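Novice: generate a structure from the sequence data that follows.
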Amino acid sequence: EEWGLESLEENAHSSTPCTKVFVNGVWMGVHRDPTNLVKTLKKLRRKDDINAEVSVVRDIRERELRLYTDAGRVCRPLFIVENQQLLMQKVHIENLNRAKEERAEEERKKAEGIEEPEDPDDPPPPRYEYQWENLIKDGVIELLDAEEEETVMICMTPEDLENSRLQAADIDPHENDTEADPSARLKAPTNAHTWTHCEIHPSMILGVCASI
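Specialist: Next up, the predicted model:
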């Protein structure tokens, strides 16, 4: 009720078009504003208010909203794109590098047997922690399963995002290309799409484990 979900009994004889809501295949009720509901659920997932592995799939043609929380679904990570821009910024890379350097320094001191005396009045600052989980909690990386992938637009590289921005501004991204590079990767001609996600690396299309 808090989310505007109506029970099946309340809506049994209503002629108002509604979207059926399923949770793990069980019909839980109907909703009159599925667009807003999907936006809210994805915002909560990106803020880590609901689990990052919850899948939100909206089938507009069938008027269905399917939520999956069960185990056994294979999810893979993707960069989130908003307004044709990656949400992954330089500050996130700097945070990862800083945490990596502090861990390396701590391991070096342990290996060399260096122990710093602890002052109870001035304890050392806690080690800076920023890892993969923090990228998900900060809403720059999203985990999608195969079914939710069918509802999003995924570009292969950040360069494709740049080309789409140029095409949207009526600028030919290849107008300054004087000669073809024989070693360059061949690319199909692209149109100005509204991308929602970007591949972290093309080899991860089949998943991290399959690419090892």
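
Novice: please count neighbours and contacts with C-alpha atoms only from this point.
Specialist: Noted.

Novice: ranges for the helices of the chain?
Specialist: 34-46, 90-112, 132-137, 146-149, 158-168, 208-211 (DSSP state H).

Novice: export those helices as CSV, with columns for mean neighbour count and distance to residue 79.
Specialist: Formatted as CSV, these follow (neighbours: other CA atoms under 10 Å; distance: least, CA to CA, whole Å):
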stretch, mean neighbour count, distance to residue 79
helix 34-46, 16, 12
helix 90-112, 13, 12
helix 132-137, 15, 10
helix 146-149, 16, 13
helix 158-168, 18, 10
helix 208-211, 10, 14
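
Novice: next, the structure of the following sequence, for comparison with the previous one:
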Amino acid sequence: AETPEGQACGLVKNLSLMCSISVGTSTEPIIEYMISRNMEVLEEYEPQRYPHATKIFLNGSWIGVHQDARSLVRDVQQLRRANQIPAEVSLIRDIRDREFKIFSDAGRVMRPLFVVEQEDDYENGIQKGSLALTKEMVRRLEMDQALPPDSDEHFGWQGLVNAGVIEYLDAEEEETAMICMTPEDLESYRQAKLGAPEQEDTNESLNKRLKTKMNPSTHMYTHCEIHPSMILGICASIIPFPD
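Specialist: Below is the predicted model of the structure:
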């Protein structure tokens, strides 16, 4: 066991597989972009004029308000996926409390997830509800194996992050995301949303993976696990049949 005995039992935590720690980035470009997107700074805000405005927080400090939080969050997310702002910046929209929280400080624990397209992408031929990962990107990853390690044409993991296919989510942003376990489950859900009949699983193997029933109230998945074992740490991931 990887936990101490006695009083401290259970207090030691292990990082999950592929987990990373944020190192911190500058906040100035984010503030400038927010102001250019019609954010009203806190010094000029009049609560009586805009009582239902969304508050914007940057690393815990209230910096201003915005009238159209939905479009603002979508635009900032697109900037992050286009690698215009660092991938380690966290974006959390709390609809109930009308708050939009941005974190770019150091020491946050983040883990990578596949991005699920929320709109039809006609340019790349990706349908709504499908993974942003394309066959062309998989082909480029396969071609990387034939390239020397120091080649400029190397696509690799960083290429996936820069292309907006993989996002790093911290614990707080993960609370606002709907995460699917596998790409197969995601495709089954997408087909069910389109009205296709659910296929019966004819696999009678004792070792088959147990699948949870599809929740019809789920509006849309936003992310998908790279592999279900990525949730676990090193010790837990080597347990037989952890699902």
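
Novice: returning to that earlier point: nearest to residue 180 of structure 1, of the helices of structure 1?
Specialist: Nearest of the helices of structure 1 to residue 180 of structure 1, taken as CA to CA: helix 158-168 at 16.9 Å.

Novice: what residues in structure 2 pair up with the closest one?
Specialist: Under TM-score structural alignment, helix 158-168 of structure 1 corresponds to residues 183-193 of structure 2.

Novice: now that stretch on structure 1. Mean distance?
Specialist: Aligned to structure 1 and superposed, stretch 183-193 of structure 2 gives a mean residue distance of 1.2 Å (mean CA distance after the TM-score superposition for structure 1).

Novice: what's the closest of the helices of structure 1 to residue 190 of structure 1?
Specialist: Residue 190 of structure 1 sits nearest to helix 158-168 of all the helices of structure 1, at 7.8 Å, using CA to CA.

Novice: now do the buried residues in the longest strand anywhere in structure 2.
Specialist: When structure 2 is scanned for its longest strand (criterion: DSSP state E), the result is strand 106-115. For strand 106-115 of structure 2, the neighbour count (16 or more other CA atoms under 10 Å) marks 108-115 as buried.

Novice: in structure 2, which spans are strands?
Specialist: 20-23, 40-41, 54-58, 61-66, 90-94, 99-103, 106-115, 166-170, 179-180, 223-224.

Novice: deepest-packed of those strands, please.
Specialist: Per residue and on average, the most neighbours among the strands of structure 2 fall to strand 223-224, with a mean of 27 (mean count of other CA atoms under 10 Å).

Novice: so what touches stretch 165-178 of structure 2?
Specialist: Counting contacts by CA atoms under 8 Å, 6 or more residues apart in numbering, the residues outside stretch 165-178 of structure 2 that touch it are 81, 87-88, 90-94, 108-115, 131-133, 160-161, 220-223.

Novice: and residue 131 of structure 2, what's its match in structure 1?
Specialist: Here residue 131 of structure 2 is matched to residue 86 in structure 1, going by TM-score structural alignment.

Novice: centre-most residue in structure 1?
Specialist: residue 142 (2.0 Å; CA atoms, centre = their mean).

Novice: so what corresponds to it in structure 2?
Specialist: Under the alignment (TM-score structural alignment), residue 142 of structure 1 maps onto residue 167.

Novice: any idea how far its match is from residue 202 of structure 2?
Specialist: Counting by CA to CA, to the nearest Å, the gap from residue 167 of structure 2 to residue 202 of structure 2 is 35 Å.

Novice: what's the answer for residue 77 of structure 2, then?
Specialist: Distance, residue 77 of structure 2 to residue 202 of structure 2, by CA to CA: 40 Å.

Novice: could you do residue 237 of structure 2 as well?
Specialist: 27 Å.

Novice: ditto for residue 93 of structure 2
Specialist: According to CA to CA, residue 93 of structure 2 stands 41 Å off from residue 202 of structure 2.

Novice: please apply the same query to residue 70 of structure 2.
Specialist: Distance of residue 70 of structure 2 to residue 202 of structure 2, given as CA to CA: 43 Å.

Novice: rewinding a little: how about the helices of structure 1 in a markdown table, adding distance to residue 182 of structure 1?
Specialist: A markdown table is the format used below for these (distance: least, CA to CA, whole Å):
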| stretch | distance to residue 182 of structure 1 |
| --- | --- |
| helix 34-46 | 41 |
| helix 90-112 | 32 |
| helix 132-137 | 37 |
| helix 146-149 | 33 |
| helix 158-168 | 18 |
| helix 208-211 | 26 |
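
Novice: residue 191 of structure 1: which of these is closest?
Specialist: Closest to residue 191 of structure 1 of the helices of structure 1 is helix 158-168 (CA to CA; 6.8 Å).

Novice: that closest one: how far from the chain's middle?
Specialist: 19 Å (CA atoms, centre = their mean, to the nearest Å).

Novice: same deal with stretch 75-90 of structure 2?
Specialist: Averaging C-alpha positions (CA atoms, centre = their mean) puts stretch 75-90 of structure 2 11 Å from its chain's average.

Novice: where does that stretch end up in structure 1?
Specialist: With TM-score structural alignment applied, stretch 75-90 of structure 2 matches the range 40-55 in structure 1.

Novice: contacts for the matching stretch next, please.
Specialist: The contact list for stretch 40-55 of structure 1 (CA under 8 Å, 6+ apart) reads 56, 66-69, 75, 136-140, 142-145, 148.
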